[in-house]
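Visitor: Generate a structure from the sequence data that follows.
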Amino acid sequence: MDSPPPTTDRQRCIDACNACADACDRCAASCLREKDVQHMVRCISLDMDCAAACRFAAGAIARDSELVNTVCAMCAMVCHACAAQCETHDAAHCKACARACRDCAAACDRMGLAAVQAARPAAP
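Guide: As a prediction, this is how the structure comes out:
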């Protein structure tokens, strides 16, 4: 059975997830080039977790997974944690990553809410 074509909101969320994953990859790579890498360990770790979560969420949305609500909620949670960590650093790559994470979290929150509303039975 083919997945339905993505709606605008679904495609926006997929795009936000992919953009966030890319920003997290760039941030982690840039953090590894910082002079005090030890100071960046948590940032790098969360970047890696966030990139993986975002790619997983983008795939779940594209596949029209029955678990999209749960996956998007998880992705938003990881994005919020990564953004909070990146915001503690002054590096431009961390600031850019934090913005991408906040955008992705908002898109995933909207997707999760839409999935919950769609699953609710119609009122009598």
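
Visitor: alpha carbons only for contacts and neighbour counts from here, please
Guide: OK.

Visitor: What helix or strand is Ala58 located in?
Guide: helix 41-62 (DSSP states H and E).

Visitor: Following the chain onward from that helix, which element is next?
Guide: With secondary structure assigned by DSSP H and E, helix 41-62 is succeeded by helix 68-86.

Visitor: Which positions in that next one come out as buried?
Guide: Neighbour-count burial for helix 68-86 flags 68-69, 71-86 (criterion: 16 or more other C-alpha atoms under 10 Å).

Visitor: Let me see the contact set for the closest residue to Cys108 other than its chain neighbours.
Guide: In this structure, Cys108 finds its nearest non-sequential neighbour in Cys72, 4.9 Å apart by C-alpha to C-alpha, 6 or more residues apart in numbering. Contacts for Cys72 (C-alpha atoms under 8 Å, 6 or more residues apart in numbering) come out as Ala57, Cys108, Asp109, Met111, Gly112.

Visitor: another one to check against the first:
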Amino acid sequence: MSREQIEQCIAQCLACMQACNHCFDACLREEEAPMMADCIRHNRECADLCAFAAQALDRGSSYARALCRLCADACEACGETCLKHASEHCRLCAEACFACAKACRGMAA
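Guide: You can find the predicted model right below:
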């Protein structure tokens, strides 16, 4: 992979991390926060894995491909969960998750 491709994937990971953190916070403020438990859980896990994958890519870690596969799985699960909710923050999070999953799948190939 070229450095440009790595940088693009890192950018997608960081954008997804931010979207998940925003969604996580917004879900906690929802009146039905207990009903959002799966979304909140996925947001937290996805954000953490995106940050970890971005760091691994930036360092050229020998585990970067494996972490990108795991990150893509987490992003897809989070995106699917967010799509179940009507809120704008969930929709934006799902978009970021699917974009990150695509970029990470490309890095993991």
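
Visitor: returning to that earlier point: after superposition, how close is the helix holding Ala58 of the first structure to the second structure?
Guide: Mean deviation of helix 41-62 of the first structure relative to the second structure after superposition (mean C-alpha distance after the TM-score superposition for the first structure): 0.2 Å.

Visitor: Which secondary structure elements does that helix sit against?
Guide: helix 8-32, helix 68-86 (3 or more C-alpha pairs under 8 Å, 6 or more residues apart in numbering; DSSP states H and E).

Visitor: Could you list every helix and strand in contact with the very next helix or strand once past the last one?
Guide: Think helix 68-86 of the first structure. Next helix or strand after helix 68-86 of the first structure toward the C-terminus (DSSP H and E): helix 92-119. For helix 92-119 of the first structure, the elements it packs on are helix 8-32, helix 68-86, judged by 3+ C-alpha pairs under 8 Å, 6+ apart.

Visitor: Now do the same for Ala76 of the first structure: its match in the second structure.
Guide: By TM-score structural alignment, Ala76 of the first structure lines up with Ala72 in the second structure.

Visitor: Tell me who's in contact with that match.
Guide: Cys100, Ala101, Lys102, Cys104, Arg105.

Visitor: Drop the exposed ones from the residues you listed and show what's left.
Guide: Cys100, Ala101, Lys102, Cys104, Arg105.

Visitor: Can you find the partner of the third one in the first structure?
Guide: Which is Lys102 of the second structure. Under TM-score structural alignment, Lys102 of the second structure pairs with Ala106 in the first structure.

Visitor: Report the separation between the residue nearest to Cys108 of the first structure and Val37 of the first structure.
Guide: 31 Å (C-alpha to C-alpha, to the nearest Å).

Visitor: now do Cys101 of the first structure
Guide: For Cys101 of the first structure, the distance to Val37 of the first structure - C-alpha to C-alpha - is 21 Å.

Visitor: So the two - more neighbours on which side?
Guide: With neighbours defined as other C-alpha atoms under 10 Å, Cys101 of the first structure and Val37 compare such that Cys101 has more, 34 against 14.
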